[in-house]
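*Asks:* Attaching a predicted model along with its sequence, questions to come.
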Amino acid sequence: MSKIVVIGSMNMDIVNHVENHPQPGETIKGWGTAYHPGGKGANQAVAAARSGGQVIMAGAVGTDTFSGKLVSTLQEEGINTDFILEKDGTSGIAFITVDSSGENTIILSEGSNGKFMPDDLEPICRMMESGDVILLQNEIPWQTTEYAIQTAYSKGVRVILNPAPAVKVPKELFPFVDMLILNETEVEAITDKPVKDIDQARNAASQLNEWNIKEVIITLGKNGAIYRNQNGLELVTPSFSVNAKDTTAAGDTFIGALAAERVLGHPIQDCLRYATAAAALSVTVQGAQNSIPTREKILSFLKSMEK
């Protein structure tokens, strides 16, 4: 089976739960604090692994007390961690506040993630083969992500890019990206046009196709997701109605699950429905990686939705 190589961030998420998010200058009382391994790269790796993918993680942790837990958690999922480096200083840390409706705010301290440079990719790039897939995000230095995209393209490795946190991706890189998965905020950062509904998402996806991105998926939260490719195929996948407790890692769950399904060769419409179900299940559980469902749970959920 093709490998899924995730090149990206690993963070320790420090999560505080509150009734409502504080206003500027306001001090409020939290309901409790929890520590969860996270980071967009690691979350996507776990999601892909729990959906049956053969996953390799590449990135960096620090020399602090969080690093061992960040690596061992991935190993417990069967993820290859041979390409995770140790950098002096702190690991990545995300300070997350979740309100009673499940909506979150996040402050990211990149730590060791910001020290993962292009030269650090040499070992992982040597072992990538044509047919493999790499997943990339924006929580490591952009020059490292750019180098990974160019190298993957030269080796016939498929590139899935999730430009989050939002950044304006250089257009000259678009032909090297096989699939771009992004939300409304990230679409606006790239196209300079707001996306507030399905029609605007459809127009944005079409524009991104015209800019030489082969496949585009725009996630729209409660409004589901829209897919469009350069051949004009367009699919709108509705969301599932669930009781949301915490939206942390929902997007990462969608991406990792979709990548695993795509590697298994399933039709794109089935991949989208599967990934949407995975994301829906993730928001019903608090935390990041611990909220990501297994393949068995996702398939069981989909079967229940058919009744």
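*Replies:* Arrived safely.
*Asks:* going forward, measure contacts between C-alpha atoms and count neighbours the same way
*Replies:* Noted.
*Asks:* burial count for G52?
*Replies:* Around G52 there are 17 other residues, counting by other C-alpha atoms under 10 Å.
*Asks:* do you know how far the closest residue to it other than its chain neighbours is from R228?
*Replies:* Leaving aside its sequence neighbours, G52 sits nearest to A260 (C-alpha to C-alpha, 6 or more residues apart in numbering; 6.5 Å). Using C-alpha to C-alpha, to the nearest Å, we find A260 at a distance of 19 Å from R228.
*Asks:* another structure for you, compare them:
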Amino acid sequence: MTEVASLGSVNVDRIRYRPTDRITELETTHSWFPTAGETVRIDGTPATLEFETAADESAVGGKGANQAVAAARASADVALFGCVGVDEDANGICETLADRGVDVDDVAVTDRETGKAYVFVDEMGESWIAIVGGANETLDRAYIDANYDRLQAVDVLLLQNEIPVPTMTFLLERFEADESRPTVVFNAAPAAGAESLLEREAVDYVVVNDAEYRLLEDTLAGVDGTVVRTRGGDDVILTGDVSYRATPPVADPIDTTGAGDAFCGYFAAALADGETPERAVDIAAAAGSVATEREGVQRAIPANADVLEALEGNDR
């Protein structure tokens, strides 16, 4: 049986490595541009992004896909649920994800282009991310109805805020009326529009970074579950049903883009494996820390052995 499922976004990442001053100029000039460590949703592709020269590289991404790969790297049996576009074959999306250990049998193909993410990374490894929904926006209630039995049967379900909120609300409402449902981990990224999902009883864990926490702080105070707050290289803080602090292994970051997704995938896999929330967050913090020492997102997600080695060193 599938242990972990990720219902979420699949994107083609357009990655740009730029000096901090150039990225800061974009941030101060354009109101839609994300802040450091933030992911924002934008409508269409602003001319500025097209003008900002060609991407240094392109890669398969999206928080849903990234977190599924992370759970697979953690040795979980994992399936991805989501939508890609007519350009899927050209980008080798499903083939790449399958090669990385993810079951993509239920990923739907729509008549829109696959979602895009414009990722800016500075020389310190900090990231700024703007996403265009594309095919992700077509994920609807009919898709949930068609896949509900599989989603309901997994041990842990990962959700992120890069697919339509009404679709996730519909699923969570069904879970709340179901005597048997998975543990739900919701990564509230992007933060905008996540408030209503934080109030759902079926959400057991909410994962946010510092930037997202500041934007959602008032709503997070009323979460009926556990809030997991990641803070870069500082302690991860758990509040709510579980109170705990986890210290990540010391890292020398070169690219923080995939750290949050590595954290979420490993956290879900550990919970599915029967670990306590405290142990699960220790493992996840180690995964996120190791990921920052490598460039990229999915390719930066560490293998289970590397995470366990970092964790062992951190326990000494």
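*Replies:* In hand now; what should we look at? Model, not experiment: these values are computed from the prediction.
*Asks:* TM-score of the superposed pair?
*Replies:* TM-score for the superposed chains, counting by TM-score structural alignment, normalised by the length of the first structure: 0.86, backed by 290 aligned residues with a C-alpha RMSD of 2.5 Å.
*Asks:* A260 and R228 of the first structure: which is more packed in?
*Replies:* A260 (28 against 25).
*Asks:* Could you look up the SS state of that one?
*Replies:* helix (DSSP: H, G, I helix; E, B strand; the rest coil).
*Asks:* Can you tell me what it aligns to in the second structure?
*Replies:* Aligned against the second structure by TM-score structural alignment, A260 of the first structure finds its counterpart in A269.
*Asks:* Please tell me I have it right and that match contacts R73.
*Replies:* No. Using C-alpha atoms under 8 Å, A269 of the second structure is not in contact with R73; the gap is 9.2 Å.
*Asks:* Counterpart of D82 of the first structure over in the second structure?
*Replies:* Under TM-score structural alignment, D82 of the first structure pairs with D105 in the second structure.
*Asks:* Quick one: end-to-end length of stretch 220-240 of the first structure, please.
*Replies:* 12 Å.
*Asks:* One more: stretch 115-133 of the first structure?
*Replies:* Counting by C-alpha to C-alpha, the terminal residues of stretch 115-133 of the first structure are separated by 23 Å.
*Asks:* any idea how far the most centrally placed residue in the second structure is from V78 of the second structure?
*Replies:* Closest to where the C-alpha atoms of the second structure average out (C-alpha atoms, centre = their mean) is K63, at 3.5 Å. Relative to V78 of the second structure, K63 of the second structure is positioned 14 Å away (C-alpha to C-alpha).
*Asks:* Report the spatially nearest residue to the aligned partner of G59 of the first structure in the second structure, omitting neighbours in sequence.
*Replies:* Using TM-score structural alignment, the partner of G59 of the first structure in the second structure is G82. Spatially, and ignoring its direct neighbours in sequence, G82 of the second structure is nearest to V107 (5.1 Å; C-alpha to C-alpha, 6+ apart).
*Asks:* Next, the contact list for the one you found, please.
*Replies:* L80, F81, G82, C83, V84 (C-alpha atoms under 8 Å, 6 or more residues apart in numbering).
*Asks:* Closest to L26 of the second structure out of these?
*Replies:* Distance to L26 of the second structure, by C-alpha to C-alpha, is smallest for V84 among the contacts of V107 of the second structure, at 29.2 Å.
*Asks:* Against G82 of the second structure, how distant is the match of D82 of the first structure?
*Replies:* Counting by C-alpha to C-alpha, the gap from D105 of the second structure to G82 of the second structure is 10 Å.
*Asks:* Between the two, which has more neighbouring residues?
*Replies:* G82 (25 against 11).
*Asks:* State the distance from the alignment partner in the second structure of V98 of the first structure to P253 of the second structure.
*Replies:* Counting by TM-score structural alignment, V98 of the first structure lines up with V121 in the second structure. Per C-alpha to C-alpha, V121 of the second structure is found 12 Å from P253 of the second structure.
*Asks:* So which of the two has more stuff around it?
*Replies:* V121 (25 against 20).
*Asks:* That one against R22, yeah?
*Replies:* No. Using C-alpha under 8 Å, V121 of the second structure is not in contact with R22; the gap is 10.6 Å.
*Asks:* ok, and the closest non-adjacent residue to W211 of the first structure?
*Replies:* According to C-alpha to C-alpha, 6+ apart, the nearest residue to W211 of the first structure is F174 (6.7 Å).
*Asks:* Much appreciated, bye for now.
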